[in-house]
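**Student:** Sharing a sequence plus its predicted fold:
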Amino acid sequence: MSMVRLASITCFAAVLVVILFAGLRSEPVPQVFNHQDWLHHAAAFAALVCSARLAFPRVQAFWMVLYCLMLALLIELGQGLLPMRTASVGDMVANITGVLIGLMVAGGINRQIATRRVADEA
């Protein structure tokens, strides 16, 4: 396994752990402005999908998106079971937005990598 691949998988694992910890802790993350949590959700799931696409390039995008959306839904449902948390449709919309952003960013990075490989081979 190459160092780049190991770093990609480590990054993905770290993002996943942070999302699970923040999403399932008993108290919500403090907010400075209204709906700041939507920004957190979108950024977290963008980072998750992007790191997943880079760590596991052979997994089809459809499955990656499906797994990430299932994780988002399970976290939201889990929050509904916690006393100081609530499940939110707005949070889920932010999660979906983050997944789509992460998919686009990962696509751009993968195109850059492919372009550099072609240039290096020439």
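**Tutor:** Perfect, thanks for sending it. Numbering: from 1, shown residues only.

**Student:** CA only for contacts and neighbour counts going forward, please
**Tutor:** Will do.

**Student:** Taking the centroid of this structure, which residue is nearest it?
**Tutor:** Geometric centre of the chain, nearest residue: Leu48, 2.1 Å, by Cα atoms, centre = their mean.

**Student:** other SSEs contacting the helix ranked longest in the chain?
**Tutor:** Longest helix in the chain by number of residues (criterion: DSSP state H): helix 89-121. Counting contacts by 3 or more Cα pairs under 8 Å, 6 or more residues apart in numbering; DSSP states H and E, helix 89-121 packs against helix 36-55, helix 61-81.

**Student:** one more structure, for comparison:
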Amino acid sequence: GGVVHLMAEANPDLRYRKLWLFIGYALIALVVYLSLTSRPVHIDTGLPYQDKLLHVLAYFALTSWFLQIYHIRHHRFGWVIFFIGLGLLLEYLQGFDPKRYSEAGDMFANALGVVAAVVFSGTTWFRFILVNFERRVSR
């Protein structure tokens, strides 16, 4: 299967790869739940456009997490496409809940978070955060 194959191709430098993947899949499940629940969580930061900022941060975190684990180019590309699609799909599905609504601005914010993660993951220090964390912990 696709996911099993991707797991086998994850960054071999990660000793705790299964843990990192479990956390990553749990984060995806959390975002799916928060996106589709009829009782959305409201966080008041007092910042303008806070809703859009939270969308950017959520998809930045998700994408960054998986780009830490997968370093093979076509796998990274697959995750990027997956998260862009997930952001579009979940936002679209919100329109079917009478207590929620679908918003193009949220779709854009989700995609912007994914793109920001791709940009940051191009830097060596950002790309190897989990690898460096494991090295420090195992000393």
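**Tutor:** Received the coordinates, thanks. Keep in mind it's a predicted model, so treat the numbers as computed, not measured.

**Student:** How close are the two chains, by TM-score?
**Tutor:** In this superposition the chains share a TM-score of 0.78, using TM-score structural alignment, normalised by the length of structure 1; 115 aligned residues with a Cα RMSD of 2.5 Å.

**Student:** for the residue nearest to the centre of structure 1, what are its contacts?
**Tutor:** Shown in contact with Leu48 of structure 1 (Cα atoms under 8 Å, 6 or more residues apart in numbering): Phe12, Val15, Leu16, Cys68, Val99, Gly102.

**Student:** Now, of those residues, which are buried?
**Tutor:** Phe12, Val15, Leu16, Cys68, Val99, Gly102 (16 or more other Cα atoms under 10 Å).

**Student:** Dump those to a markdown table, plus distance to Gln36 of structure 1.
**Tutor:** Output for the buried ones among the contacts of Leu48 of structure 1, formatted as a markdown table (distance: Cα to Cα, whole Å):
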| residue | distance to Gln36 of structure 1 |
| --- | --- |
| Phe12 | 23 |
| Val15 | 19 |
| Leu16 | 20 |
| Cys68 | 21 |
| Val99 | 17 |
| Gly102 | 19 |
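
**Student:** Tell me the one among those residues nearest to His41 of structure 1.
**Tutor:** Lowest distance from His41 of structure 1 to the buried ones among the contacts of Leu48 of structure 1 (Cα to Cα) belongs to Val99, with 9.6 Å.
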